[in-house]
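Engineer: predicted model and sequence follow; I will ask about them next.
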Amino acid sequence: MKASNENNKTQTPFTGESIFPIGDKNEAYARYFTGTSYLNMLSLERVVIGNVTFEPGCRNFWHIHHKGGQVLLVTAGRGWYQEAGKPARELRAGDVVNIPPETKHWHGAAKDSWFAHVAVEVPAEGASNEWLEPVSDEEYDKL
């Protein structure tokens, strides 16, 4: 069952500003991104929640959330989500992505659009992230 409301999706071009402040350049995780992203941590208590904004063409590397998993709440722009071995899924404001633990995946902006999502880390004892290889330009350019 899809948990997004198709009627709420906007066609307005996104320029990096959304309901949450864009935050600073994502220096802490820049080595795991192709392109420039911004991070504004919304919560570090009980549940880790961050607003992540991607410049056009920016995407994170393949990665796995061990134990808890992650939920993405798309707030603006147009982007992509892909699980290993599956086709990429286009994302727009209002989409929700539930990423089960132990699922190799990546997410990021479309080539021609800024993209923002709220990333919710699902709490679990022993949860961790494993960063893997970059999404190749060849893979990305096919989208």
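Structural biologist: Thanks, I have the structure now.

Engineer: going by C-alpha atoms from here, please, whenever you check contacts or count neighbours.
Structural biologist: Noted.

Engineer: list the contacts for the closest residue to Glu121 other than its chain neighbours?
Structural biologist: Using C-alpha to C-alpha, 6 or more residues apart in numbering and skipping residues adjacent in sequence, the residue nearest Glu121 is Gln70, 4.7 Å away. Applying C-alpha atoms under 8 Å, 6 or more residues apart in numbering, we find Gln70 in contact with 98-101, 119-122.

Engineer: separation between Gln70 and Lys111?
Structural biologist: Gln70 sits 24 Å away from Lys111, going by C-alpha to C-alpha, to the nearest Å.

Engineer: take the one below as the second:
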Amino acid sequence: MEHITSTPTGKGPAERFTGDVYLNLIDSGAEPARLTAALVRFTPGARTHWHSHTTGQTLYITDGVGLVATRDGQVVRVQAGQTVKCAAGEEHWHGGTDTTLMAHVAMVVGDGSGEDTTWLEPVTAEQYAAALAATRPA
């Protein structure tokens, strides 16, 4: 058994995130395990860049309200207790709304290559605004 009492919080790098995003690694997927998991906290307006994962990604929302959107135009508003699964190779992004933070546990099962995530371009202000508008409560 290994008891990890705390992990350092790191700021998400600008080449992968827009706005202030904070990460705590939960598990790094060291062999023979292949699960990588992290607690990710997004401040209002913060979000990932477009990206995809070789074997997909599961997001378990732990706090706040946020958005998850896919390249084909699907967008969902998520809140604590909900789970979103992004399929293998599906280009997507996730983050807080314009007025609320959002935190999730992000989980990826690696394929053994060490190159499980493909990072793409930033989500534009127009794409973000459209996702907000499409999911705004009535």
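Structural biologist: It's in. Computed from a predicted structure; not experimentally measured.

Engineer: TM-score for the pair, please.
Structural biologist: Between these two chains, after superposing, the TM-score reads 0.80 (TM-score structural alignment, normalised by the length of the second structure); 121 aligned residues with a C-alpha RMSD of 1.8 Å.

Engineer: if we can go back for a sec, residue in the second structure matching the residue nearest to Glu121 of the first structure?
Structural biologist: Under the alignment (TM-score structural alignment), Gln70 of the first structure pairs with Gln57 of the second structure.

Engineer: measure the counterpart of Glu125 of the first structure in the second structure to Leu120 of the second structure for me?
Structural biologist: In the second structure, the residue matched to Glu125 of the first structure (TM-score structural alignment) is Gly112. Noted for Gly112 of the second structure: a distance of 21 Å to Leu120 of the second structure, by C-alpha to C-alpha.

Engineer: before we move on, what about His49 of the second structure?
Structural biologist: In terms of C-alpha to C-alpha, His49 of the second structure sits 6 Å off from Leu120 of the second structure.

Engineer: now list whatever residues contact both of the two.
Structural biologist: Here His49 of the second structure and Leu120 have Arg16 as joint contacts, going by C-alpha under 8 Å, 6+ apart.

Engineer: could you find the closest non-adjacent residue to Phe42 of the second structure?
Structural biologist: Excluding its sequence neighbours, the residue lying closest to Phe42 of the second structure (C-alpha to C-alpha, 6+ apart) is Val21, at 4.7 Å.

Engineer: isn't Met107 of the second structure right next to Leu35, touching?
Structural biologist: Yes: between Met107 of the second structure and Leu35 there is a contact under C-alpha atoms under 8 Å: 6.8 Å.

Engineer: can you pull out the strands in the first structure?
Structural biologist: Counting by DSSP state E, one finds strands in the first structure at the ranges 24-25, 33-34, 37-43, 49-54, 59-60, 63-66, 70-83, 89-92, 96-99, 105-109, 115-121, 128-131.

Engineer: how about JSON lines for those, with distance to Leu143 of the first structure added?
Structural biologist: Formatted as JSON lines, those follow (distance: least, C-alpha to C-alpha, whole Å):
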{"stretch": "strand 24-25", "distance to Leu143 of the first structure": "25"}
{"stretch": "strand 33-34", "distance to Leu143 of the first structure": "15"}
{"stretch": "strand 37-43", "distance to Leu143 of the first structure": "20"}
{"stretch": "strand 49-54", "distance to Leu143 of the first structure": "16"}
{"stretch": "strand 59-60", "distance to Leu143 of the first structure": "12"}
{"stretch": "strand 63-66", "distance to Leu143 of the first structure": "19"}
{"stretch": "strand 70-83", "distance to Leu143 of the first structure": "9"}
{"stretch": "strand 89-92", "distance to Leu143 of the first structure": "9"}
{"stretch": "strand 96-99", "distance to Leu143 of the first structure": "18"}
{"stretch": "strand 105-109", "distance to Leu143 of the first structure": "11"}
{"stretch": "strand 115-121", "distance to Leu143 of the first structure": "15"}
{"stretch": "strand 128-131", "distance to Leu143 of the first structure": "22"}
